[in-house]
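Visitor: let me see the structure of the following:
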Amino acid sequence: MSDRIWRCRCGAVEATVAQVPQSGVPAVCYCTDCRAFARLHSAADTLDTAGGVALYSTTSDRLRILQGAEHLGCQRLTRRGPLRWFTTCCDTPLGNTAPFRGVPFFSLMTAGLEDAPKPRVRLHRGSATGRVPRPHGSLYALALGVARRVLASRLSGRWRDTPFFDADGRPVSKPGRPDGDDLRLAYGART
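Guide: Next comes the predicted model:
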């Protein structure tokens, strides 16, 4: 187990992710929302050949912002969707959280992660834009691992220790909505 460094494209935001890979599950998500989020933030080049986004699913208490916390931006692609975090300094996508602090789930986009672990599961394969590489992994194992980590974070009280929400449980950056034209382009683009 080791902590890994995550950096945005310009280096203004730097974070550590604790105990990789034991603290989470490396995955690739092929859902249209993750793909659109990558495109919105000029990260289409990080998509795999089937349009998947590499993620590391863990809990938000496992991420520590070392520098540049003032550059965290937040948006929602849909009214009920997760909060999607990015850097305002260079528009690097960071990851996704639940819309409120009480569920400490966090999926880090691994494009900025040093020595990112290989994916163990591939999600939402039906939305892929091409043939999904094997192995596909076990969605059941992912869900069980996420539930176990979230429960452990809740029981230990670590869920309160998050860089994404303040002490009152509000996001540290007010969630915005992308411009309608940008959103349509992100969802409609072909890669």
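Visitor: every contact and neighbour count from this point should use C-alpha atoms.
Guide: Noted.
Visitor: show me what counts as buried in the longest helix seen in the chain.
Guide: Counting by DSSP state H, the longest helix found in the chain is helix 139-156. Across helix 139-156, burial judged by 16 or more other C-alpha atoms under 10 Å covers 142, 145-146, 149-151, 153.
Visitor: mind checking how far the helix or strand following it is from the chain centre?
Guide: As assigned by DSSP states H and E, the chain's next helix or strand after helix 139-156 is helix 180-188. When distances are taken as C-alpha atoms, centre = their mean, to the nearest Å, helix 180-188 is centred 20 Å away from the chain's centroid.
Visitor: one more, for comparison:
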Amino acid sequence: MKIVELECSCGTVKGRLKVVPGSFFHVHCLCRDCQKFAGYLQNKDKILDEHGGSELFQTYPAYMEITEGQEQIRGVQLTHKGIYRWYCDCCKLPLANTLRSAKVPFVGVSVKLMKFASEQQKIDILGPVTLKAFGKYAIGDMPKDAHMRFPRTFLPKILAFMAKGFLGAKSRPSPFFIGDAPVAKVHTFFDKAE
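Guide: Purely as a prediction, here's the structure:
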């Protein structure tokens, strides 16, 4: 196990993340909602890569801790049944994604929040990106190693990950829920068509 320090762009929100072998996925998401989230924060240049992708580290909530700046945590929901997207109000940097229930052992942490001395150190600790999904929404050319959608072949890994999280009670403690309640009001930002 390794510990990664977390810090937002302005240094107000800080925390730490446990990187436990066999308990995470290092992914690259090119979906429309991740791009919409960056637009909502008015921070696309700092959040998205040249293809419109977001780099995420999916693990268990019990492995993430916010130690400073909890009062800056905000949440938004982009669709009626969509996930909760958490961010720092101080500098509009994404924190993480969770499902709407505190009981689900899943958190997708923004790699932009993580402090590394170098790109090589990041790869040494997190490993390479193991999945690039929703490439059909890429800006410009789709990366050659991206899947058009979410590949079904990855589903058994996700189900095993979730089962392990439920069995190990890894949904708590969570930096985003107190009991079953979100730590901050989750605002809704729905398109008129929804």
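Visitor: circling back to that earlier point, now the buried residues of helix 139-156 of the first structure as a markdown table including distance to Val25 of the first structure?
Guide: Output for the buried residues of helix 139-156 of the first structure, formatted as a markdown table (distance: C-alpha to C-alpha, whole Å):
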| residue | distance to Val25 of the first structure |
| --- | --- |
| Leu142 | 7 |
| Gly145 | 8 |
| Val146 | 8 |
| Arg149 | 10 |
| Val150 | 13 |
| Leu151 | 15 |
| Ser153 | 15 |
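Visitor: farthest pair in those?
Guide: Farthest pair in these (C-alpha to C-alpha) is Leu142 and Ser153. Separation: 16.4 Å.
Visitor: what's the average distance for the longest helix of the first structure when superposed on the second structure?
Guide: For helix 139-156 of the first structure, the mean deviation from the second structure after alignment is 2.9 Å (mean C-alpha distance after the TM-score superposition for the first structure).
Visitor: what's in contact with that helix?
Guide: With contact meaning C-alpha atoms under 8 Å, 6 or more residues apart in numbering, helix 139-156 of the first structure is reached by 23-25, 57-59, 61, 102-105, 121-123, 159.
Visitor: if we use 6 Å, what do you get?
Guide: Trp159 (C-alpha atoms under 6 Å, 6 or more residues apart in numbering).
Visitor: again, but for stretch 117-130 of the first structure
Guide: Stretch 117-130 of the first structure is contacted from outside by 26-31, 50-51, 136-138, using C-alpha under 6 Å, 6+ apart.
Visitor: residues of the regular element (helix or strand) spanning Gly39 of the second structure that come out buried?
Guide: Under the criterion of DSSP H and E, Gly39 of the second structure resides in helix 32-40. Buried residues in helix 32-40 of the second structure, counted by 16+ other C-alpha under 10 Å: 32-35, 37-38.
Visitor: now distance to Lys92 of the second structure too, for the residues you listed, in JSON lines please.
Guide: What follows is the buried residues of helix 32-40 of the second structure, written out as JSON lines (distance: C-alpha to C-alpha, whole Å):
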{"residue": "Arg32", "distance to Lys92 of the second structure": "18"}
{"residue": "Asp33", "distance to Lys92 of the second structure": "16"}
{"residue": "Cys34", "distance to Lys92 of the second structure": "14"}
{"residue": "Gln35", "distance to Lys92 of the second structure": "14"}
{"residue": "Phe37", "distance to Lys92 of the second structure": "10"}
{"residue": "Ala38", "distance to Lys92 of the second structure": "9"}
